[in-house]
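Participant: Model the structure of this input:
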Amino acid sequence: MATDLRVVVSGLRISASIERMGDLARHVAQVARLRYPEKVLPESIQPLFDEFAVAAEKVAVDLVELLQSHDLDKAAQVEKDDDILDELHRQSFTSTLGPDWDGNVSQTVDVTLLGRFYERFGDHAVSVASRITYLVTGDLGDGEPNNL
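Facilitator: Modelled structure (predicted):
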């Protein structure tokens, strides 16, 4: 019975995180549509956001593989993928706060929001990976078994 409850609770939490990931992806698209035909990003930061997009896609692909396989190595990979998004998020702040920043106020706000959307996308993927790990091991990751 505990296993069944663990599956139900985990399924609910996983679905909520995946739904939120979709919402965050939609927010990224909405920012682009809001600014059209103007560019959202100054040229100077475009390469950083190209990296964000590649890293977020890797998180999503790895997460799909994890959901299919329940492979704990893939769960660890999702966490490593998130570390890349976290680092890119820090770099976005460094760029906008640096003396070479050439964006206007609107672009600064957009860069800040977009960086946060990507960073949270990764965080939700890690949450799903943690839940899958819990399903497989019964351990929430704090070293203590959980009897849910």
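Participant: CA only for contacts and neighbour counts going forward, please
Facilitator: Will do.
Participant: Apart from its neighbours in sequence, what residue is nearest residue 60?
Facilitator: residue 125 (7.6 Å; C-alpha to C-alpha, 6 or more residues apart in numbering).
Participant: Buried residues in the stretch of helix or strand that neighbour belongs to, which are they?
Facilitator: Following DSSP states H and E, one finds residue 125 within helix 105-137. For helix 105-137, a neighbour-count test (16 or more other C-alpha atoms under 10 Å) marks 107-108, 110-111, 114-135 as buried.
Participant: for comparison, sequence B:
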Amino acid sequence: MNQQQLAKMNTYNIATEQIDQISDSFQVMMRRKQRTLKVKEFLKRLSTDPSLDRNEAPTATNSISEWLNKTEYPIRQEMVFDYSKKRFVPSENKPRIDLADLMTRLLHKQGIECTFEDMMNFVLGGGTIEEFMNVHAPQKN
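Facilitator: Sure thing, here's the model as predicted:
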């Protein structure tokens, strides 16, 4: 092979790699968009779920801090290096809470071995939260 053919092959290889990277990025972006649309549809269905109507049956409500405490959710404070103090210090940013993980933990605390994804798919399939809880409630002996 001559120099020109090698240079051309190298250019084609680089172009192929770039196309693959763009394709991978596009697929990630599409999965993220699909996930966003799925969550929006789930929240829309929750807003019309009759089993969540507070006017019909008064129930005890918990704040998110009570849920965090009940599930022993691990809140991690990010540490950053402070160059003036020459040591790591807690970040000014508030810790993030993964609500899907929190819901999964709440389900597990109630003896339901399902995930938030399972609950979301059930509701998106036409069920209600109450039906999901009844179907997956732990069996009492």
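Participant: Got a TM-score for the two of them?
Facilitator: Once superposed, chain against chain, the TM-score is 0.38 (TM-score structural alignment, normalised by the length of structure 2); 74 aligned residues with a C-alpha RMSD of 4.0 Å.
Participant: What is the subsequent helix or strand relative to the top helix by length along structure 2?
Facilitator: Ordering each helix of structure 2 by length in residues (DSSP state H) puts helix 3-47 first. Where DSSP H and E defines the elements, the next helix or strand beyond helix 3-47 of structure 2 is helix 64-71.
Participant: if we look at the helix or strand just after that following helix, which residues are touching it?
Facilitator: Next in sequence after helix 64-71 of structure 2, counting helices and strands by DSSP H and E, comes strand 79-82. For strand 79-82 of structure 2, contacts defined as C-alpha atoms under 8 Å, 6 or more residues apart in numbering pick out 87-91.
Participant: Please identify the one among the residues you listed that lies nearest to residue 43 of structure 2.
Facilitator: When these are compared for distance to residue 43 of structure 2 (C-alpha to C-alpha), residue 91 wins out at 31.8 Å.
Participant: so what does the helix or strand residue 135 of structure 2 falls within touch, helix or strand wise?
Facilitator: When elements are assigned from DSSP H and E, residue 135 of structure 2 belongs to helix 129-136. Helix 129-136 of structure 2 is packed against helix 116-124, with contacts defined by 3 or more C-alpha pairs under 8 Å, 6 or more residues apart in numbering; DSSP states H and E.
Participant: re earlier: which of the contacts of strand 79-82 of structure 2 lies closest to residue 44 of structure 2?
Facilitator: Distances from residue 44 of structure 2 to the contacts of strand 79-82 of structure 2, taken by C-alpha to C-alpha, are shortest for residue 91, at 35.0 Å.
Participant: about what we covered before: got the angle for the helix holding residue 135 of structure 2 vs helix 116-124?
Facilitator: 120 degrees (axes from the mean of the first three to the mean of the last three C-alpha atoms, to 10 degrees).
Participant: For residue 32 of structure 2, which residues are in contact?
Facilitator: Going by C-alpha under 8 Å, 6+ apart, the list of residues near residue 32 of structure 2 is empty.
Participant: Sorry, slip of the keys, the one I care about is residue 72 of structure 1.
Facilitator: Taking C-alpha under 8 Å, 6+ apart, one finds 66, 133 in contact with residue 72 of structure 1.
Participant: make it 7 Å
Facilitator: residue 133 (C-alpha atoms under 7 Å, 6 or more residues apart in numbering).
Participant: Measure how the helix holding residue 135 of structure 2 sits relative to helix 3-47, angle-wise.
Facilitator: Computed by the same axes, to 10 degrees, the angle between helix 129-136 of structure 2 and helix 3-47 is 100 degrees.
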